[in-house]
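**Q** quick one, what's the 3D model for this:
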Amino acid sequence: MDIIMPQLGETVAEGEILAWHKAEGDKVKKGDVLFEISTDKVAMEVPAMEEGELTKIIAQVGEVIAVGEPVGEMAVEGEVANPKSTEPASIIDQQVSASADVNKPATEPSSFSKTGHGPLSPAVKYLSREHALDLDEIDGTGSNGRITKRDVQAYLAQQNVGEVPAVDEEALALMSPSVRRLVTEHDVDVSQIQGSGKHGRITKEDVLDYLDNGGKVASQPVTASPPAKAEPQPVSITGEEVAFSFMRKQIARQMSSSKDNAVHVAQGMEISFDEVEAVRQQHKAEFKQKYGASLTPLAFIARAVVKALQAFPHLNGQVSGEKLVVSAPVHLGIAVDLNHKGLVVPVIKDADTMNVSGLARKIAELAKKARENRLTPDEMSGATYTLSNNGGAGTAFTTPIINHPEIAILSIDSISRKPVVVNMNGRESLGIGSVGMVVQSFDHRAVDGAYSGAFLQRVKSLLESHGWQAEL
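**A** Now for the predicted structure:
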């Protein structure tokens, strides 16, 4: 059986092999860690789903593999190993691996060759359809004699059919399993479909629209062509070259996409943390002893943000095309730095059901799991609003980039003792107070500055005057 790159969340399209824990020929027990992977969302260990022998490693350490592509081969009990297989298969149906989508049917006859050559990938079906091939004439070099994309391309080259059409493997890899099944069942040429999903991803609705139009591309409104992206400029200095890590590349891709798609506007507001600090200092030692977690200002800010989002719901959700999808529950993303090697954004689901104490414990739990690479895909997806905490670095203010397609993100900077104006019975004087700045970046397509400003004012009011003692 093939060991495939698992689907780690709906938007994850590829992963990098960080390490193999087993070598070719090693016996493997169910649950043993086979390999480690890193995606743009999470780093994790992948366990064996069956007992058997690791017969072949296809993807080497450092390789980036699309979801659904084989990374190795394993002979399970009752199955004969095929050590002569030298060709990795293309994207295969998820049910070939035990790590497949649990909602899929046990069998899908349409994805298998009727001639006994094993499951056929969408790429193989596309090429065979385009050239009316008899697959009985092609020798499969994949696992258990499966015909691979390279087998078909080699056969076509021998037949001198001319230029072999390219297969949009990236588009196929970005599809969810259900969309891939739909494409395969109806022999859809994905190159004819314009994806409307995130990063141009082809969605189920795109495929159904294509089929409803008789296999023709639905008419699209005429829009101005986006400006061509500038080519990387050659550097004019000499020095050490530091290649981007896989995580760094994914962060760069996500941040560039956000800047390209969202209309960023930033607003900042200075807030007094005197009330928060008084309560925090009173309870932090007892809280640490009782729960093993620190009672940080971030927990109070998170609570104020959640309460303010309930009053200003158009900041809590996502932008989809020309509409705003408003979420009833608040799923709060918390950006976590990984010792300057990148960052991840675990999500506190249903944060609106928690008080300060609950939020403080959940923030500590997720941050610990993030730094130990133990986050699950579910803990990395579904955010409706994000907090970015830069206060530990001592920054005065930061203008964050929206975690697109979310609507807004709030940056929290350092809280420090500063001179402040104190009003006592109408008389003003100078005093010392705990002051910090919060900055919200929002998508101007979804809301306006007045709405964002009113939200920040609500956050400020809560932090300065909420009854925090009752939440601890």
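**Q** make it CA atoms for all contacts and neighbour counts henceforth
**A** Fine.
**Q** list the buried residues of stretch 227-247.
**A** F246, M247 (16 or more other C-alpha atoms under 10 Å).
**Q** endpoints of it, how far apart?
**A** 27 Å (C-alpha to C-alpha, to the nearest Å).
**Q** what ranges does the stretch 201-350 of the chain have for its strands?
**A** For the stretch 201-350 of the chain, the strands defined by DSSP state E, counting those that start in this stretch cover 264-272, 317-320, 323-326, 332-334, 336-337, 343-344, 347-348.
**Q** nearest to M44, out of these?
**A** Of all those, it is strand 343-344 that lies closest to M44, at 12.8 Å by C-alpha to C-alpha.
**Q** next, the residues that contact that closest one from outside, please.
**A** K41, V42, A335, V336, D337, L338, A370, M380 (C-alpha atoms under 8 Å, 6 or more residues apart in numbering).
**Q** filter those residues to the buried ones?
**A** K41, V42, A335, V336, D337, A370, M380.
**Q** please give me the structure for this one as well, since I'd like to look at both together:
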Amino acid sequence: MITEFKMPKMGESISEATIISWLKNVGDFVEAEETILEVATDKVDSDVPALVSGVITEIRFQKDDVVEVGTVLALIDSDGVQEARSQKQEVVEKSSITPSKVEAPQPEIRNSQLATRNSDAFISPLIISIAQKENLSIEELQTIPGSGTDGRLQKSDVFNYLKNRKYPIQSKPITDNRQPTTSSYPKPKINFVEGKDRIVEMDRMRKMIADHMVYSKQTSPHVTSYIEVDVTNLVNWRNENKDKFQEKHNEKLTFTPVFVQAVAKAVADFPMINVSVDEKNIIVHNDINIGMATALPSGNLIVPVVKNANEKDLVALAKDVNTLAEASRNNNLKPEQIQGSTFTISNVGTFGSLMGTPIINQPEVAILALGIIKKRPEVITTEKGDEIAIRSMMYLSLSFDHRVVDGFLGGSFLRKVGDYLEQFDANTTI
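**A** I've put the predicted structure just below:
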């Protein structure tokens, strides 16, 4: 029986993945649950196992190909599994010489590679925008073989074509009448000094992050609100308890789990901040899953997720936060650990920033930035009247999507987070 080996679903918002490498070749025998492929998304790299045992009879895509979720990557023949296992064992026993690998055939091309036009081909707005930037004509665009479903043209097809393009078809450049260009401002010239300046190509993850950030700014009208909070009680409590916490629970006690706890409580108080926008509909999420924007050693950014944060105590949150942070540092996050966030926080104070104006992590509608905690003299009210005291102060900034979050909701939510941090119970047990 021939089984189709398909690109698996990697997450709710992930529609495609890039092939990093095949660990098996055509003709190789594989066991069920054995890893045969490594793929990468804009979030994380993953191993993909075979679902059945058998012999690989066909591989349709190769390294660096971008493939849509659900697309058939290879075919596995599960007939004669026992015979194949026996042959494999016999080869291992009789010889220690590694057999030569069978070269995988080139991916099946759904469209002819000849420069013939397909005037009926569907061209998406994304492809149109790429064509405009690269000065591709409609005639030339229609000659590019499409690797998507039913020969549909994908952005990877266009980029691969541009890489090898030598003789462009002369015609009018493609125009999109639906979005006429209103600005004639020329692109600023970049001064490049040969021998002094250098060019560094963006890696795959940085390109994905760049696209995600631009998409977010174009999709959501961002508004940012700020408040200042006095976290003296929280700072003193942590300083007094971090060693005891480590000894008792074998976990580091950072500020992050406290921040996650405060945000989860405030989200429960204001559930309309825990939503996504689907055209004219608002999707209100029941689960409160807090994403933590985390810097990787490479300098790129990833957002691991604390699931159901409102249902966990401080000890459980500390364990989750530490586990996710460690996995991020070691580039060992699993796909399920970076999926499903409904609200994101970004601790910009880690890098010494006083405050920040974070970009919303789509498809969420708000993101909270936490600035550095600094001691300074503040006027406080006591029983004796106003006094000047040394307090630990911190700025919070909330960027929100003004399509569905107005100033009242955004400001009220932000103030509630601040209240939970300022009113942190110094008698909290560990």
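**Q** out of the strands of the stretch 201-350 of structure 1, which is closest to P165 of structure 1?
**A** strand 317-320 (33.1 Å).
**Q** in structure 2, point out the residues matching that closest one.
**A** Alignment of strand 317-320 of structure 1 against structure 2: residues 275-278, by TM-score structural alignment.
**Q** ok, residues contacting the matching stretch?
**A** Residues contacting stretch 275-278 of structure 2 (C-alpha under 8 Å, 6+ apart): I282, I283, V284, H285, T342, P363, E364, V365, V404.
**Q** what's the answer for stretch 291-301 of structure 1, then?
**A** 276-277, 280, 283-284, 287-288, 356-357, 359-361, 363-364, 389, 412, 459, 463.
**Q** same question, stretch 64-71 of structure 2
**A** Here stretch 64-71 of structure 2 makes contact (C-alpha under 8 Å, 6+ apart) with 6-10, 14-21, 148, 156.
**Q** which of those residues sits closest to I209 of structure 2?
**A** The closest of these to I209 of structure 2 turns out to be I14 (C-alpha to C-alpha; 13.2 Å).
**Q** test my guess that the closest one contacts V44.
**A** No. Contact criterion C-alpha atoms under 8 Å: I14 of structure 2 and V44 do not qualify, at 10.9 Å.
**Q** which part of structure 2 matches stretch 262-274 of structure 1?
**A** Using TM-score structural alignment, stretch 262-274 of structure 1 pairs with 220-232 in structure 2.
**Q** related to what we said a few turns ago, now, which of the contacts of strand 343-344 of structure 1 sits nearest I401 of structure 1?
**A** A335 (11.7 Å).
**Q** trace that closest one over to structure 2, please.
**A** Using TM-score structural alignment, the partner of A335 of structure 1 in structure 2 is A293.
**Q** the nearest residue to its match once chain neighbours are set aside: neighbouring residues, count only.
**A** With sequence-adjacent residues excluded and distances taken as C-alpha to C-alpha, 6 or more residues apart in numbering, A293 of structure 2 is closest to V303, at 4.5 Å. Using other C-alpha atoms under 10 Å, V303 of structure 2 has 23 neighbouring residues.
**Q** against T3 of structure 2, how distant is V303 of structure 2?
**A** Between V303 of structure 2 and T3 of structure 2 the computed distance is 35 Å (C-alpha to C-alpha).
**Q** just to revisit the earlier point, mean shift between the match of strand 317-320 of structure 1 and structure 1?
**A** Comparison of stretch 275-278 of structure 2 with structure 1 after fitting gives an average deviation of 1.7 Å (mean C-alpha distance after the TM-score superposition for structure 1).
**Q** residue contacts, the match of A335 of structure 1?
**A** L301, I302, V303, P304, T344, I345, S346, N347.
**Q** the third one and N331 of structure 2: what is the separation?
**A** Counting by C-alpha to C-alpha, the gap from V303 of structure 2 to N331 of structure 2 is 12 Å.
**Q** for the fourth one, same thing?
**A** With distances defined as C-alpha to C-alpha, the gap from P304 of structure 2 to N331 of structure 2 amounts to 11 Å.
**Q** surely W237 of structure 2 touches Q423?
**A** No. Using C-alpha under 8 Å, W237 of structure 2 is not in contact with Q423; the gap is 11.9 Å.
**Q** the more surrounded of these two?
**A** The neighbour comparison of W237 of structure 2 against Q423 (other C-alpha under 10 Å) goes to W237, with 16 against 13.
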